[in-house]
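> Dropping a prediction and its sequence here:
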Amino acid sequence: MNTLKLKPATDHRICFVGDSFVQGTGDPLCLGWAGRVAQDAVARGINLTHYNLGIRRDTSRDIAARWQQECAARLPADYEALVVFSFGVNDTSIVEGVLRVAEEESIDNFQSILRTASSSYKVLMIGPPPMPDSVHNRRVAQLDKQFAELAATLNVPYLSVFEVLRKDAHWLKEAIANDFAHPGKQGYECLARLVQEWSEWWFR
């Protein structure tokens, strides 16, 4: 998999597209992991404008329906256009006894989104994080594995964060104390570090 190089001394615009974990729900600083990695890039002297396009409860189906219009409005051709996707947990949620999005549809949505996005932008994908529920986590882990394998075939860099965060005391402890889903400050800091230390991350 090839690392995507950025042009030096360029105005960069980046969209973070996804669900409530992208939006940063539960973070008392209202930054989440996306805000933290953008903040770090600016502190390193990167000329960066970032847009958080995370929407709470969004599934891959919801994101497939909206991402193109939202990114196109924010990523003009004369800028270094970057898009980071992250979703999947909501697909694996069960509401009134029914899985919100079947695995087959999740995979189809994933493939369509990343194939289309990578034809126009530099793209990265961050995998779904764990939940403090072992049964739900089995579904998240399975989808994460499928996403990672498919991303490799599409030549889109993919960061799986599931196992690391599942073993992180802050992520699960804060999620349980909050709403049994979203972490707080320390959990998002941990996820931000995983992205910043990733070899494929643009602003290292």
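In hand now; what should we look at?
> Going by C-alpha atoms from here, please, whenever you check contacts or count neighbours.
Fine.
> quick one: contacts for the nearest residue to I55 once chain neighbours are set aside?
Closest residue to I55 apart from its sequence neighbours, by CA to CA, 6 or more residues apart in numbering: D19 at 4.7 Å. Going by CA atoms under 8 Å, 6 or more residues apart in numbering, D19 touches 54-59, 86-87, 90.
> How are the helices of the protein distributed by residue range?
20-23, 32-43, 60-72, 103-118, 134-154, 162-166, 169-177, 185-197 (DSSP state H).
> Put this next to the previous one:
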Amino acid sequence: MSEPSPATTPDNLRICVVGDELVAGMGDPRALGWVGRVMARTPAEPPALVVPLAVPHETTTALSARWETEADRRFAPPPADNRLVIGLGSSDLTRDVSLARSRLNLANMLDAAAVKRVGTFVVGPPPRPDIDGARIAELSNAFADVCLRRRVPYVETYAPLRTHDQWLSDVASGDGVRPAQAGYGLLAWLVLHNGWHDWLGVDAE
């Protein structure tokens, strides 16, 4: 019996999610993070193959250097529907990466994905109590501008969470930097209500 073509395989939709420890769900006692929660609310038939590719505390410089090699190994050949989700954190601000370099790193990733005809979706950095909020806002605005210029969906997480009581208390109850269960739930809600289903072409539950 011959093997099925890529168009009929059950993992026709493949989503690689790259980013730092937030993509990995670090600190979540349920081990779901925002990625697991989003996919649990994403109806698809057949279900998508989702591959989180996270490196804790990674800068956009390191991310832009590795994502293509790692994702290419997981993507299926045409006509499979390969997608890339980029979860951005704030490590650029703690590792002295300039704002211009941060912008360029994201731009290079989006442009390379476009050449490969890989659809992209970007999630911005949420608040962190150990980093000045104005700096995170500036970084998030820069990322949003890069995405806007390329018509790539961007989920702003800093602005809606910076004074959110549940987010602040959840971070404080954990390691003081990253969210726990409730915080990841809030991140997932923001993703689900900011273009996620439209981007995938599926109906919301």
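On my side now, so go ahead. Values in this document were obtained by computation on a predicted structure and should not be read as measured data.
> Quick check, central residue of structure 1?
Against the mean C-alpha coordinate of structure 1, by CA atoms, centre = their mean, the closest residue is S86 at 2.2 Å.
> now it: how far from F16 of structure 1?
8 Å (CA to CA, to the nearest Å).
> Please identify every residue contacting each of those two.
In contact with both S86 of structure 1 and F16: V22, using CA under 8 Å, 6+ apart.
> sorry, back to before: deepest in the core, which of the helices of structure 1 is it.
Highest mean neighbour count of these: helix 20-23, a mean of 24 (counted as mean count of other CA atoms under 10 Å).
> counterpart of that helix in structure 2, which residues?
Aligned by TM-score structural alignment, helix 20-23 of structure 1 falls on residues 21-24 of structure 2.
> mean shift between that stretch and structure 1?
Following superposition, stretch 21-24 of structure 2 is found to deviate from structure 1 by 1.0 Å on average (mean CA distance after the TM-score superposition for structure 1).
> likewise stretch 61-68 of structure 2?
For stretch 61-68 of structure 2, the mean distance to aligned residues of structure 1 following superposition is 0.6 Å (mean CA distance after the TM-score superposition for structure 1).
> Pretty sure F85 of structure 1 sits against K122.
No: counting by CA atoms under 8 Å, F85 of structure 1 sits too far from K122 to count as a contact (11.1 Å).
> Which one's more surrounded, these two?
F85 (24 against 18; other CA atoms under 10 Å).
> residue contacts, the more buried one?
16-18, 123-126.
> List which of those residues are still in contact in structure 2.
Here is what carries over to structure 2 from the contacts of F85 of structure 1, by both residues aligned by TM-score structural alignment, their matches' CA atoms under 8 Å: 16-18, 123-126.
> and which of the residues you listed is nearest to Y158 of structure 1?
The closest of those to Y158 of structure 1 turns out to be M125 (CA to CA; 4.8 Å).
> To which residue of structure 2 is that closest one aligned?
M125 of structure 1 maps onto V122 in structure 2, by TM-score structural alignment.
> Repeat that for N178 of structure 1.
In structure 2, N178 of structure 1 lands on G174 (TM-score structural alignment).
> what about A44 of structure 2, distance to A113 of structure 2?
23 Å.
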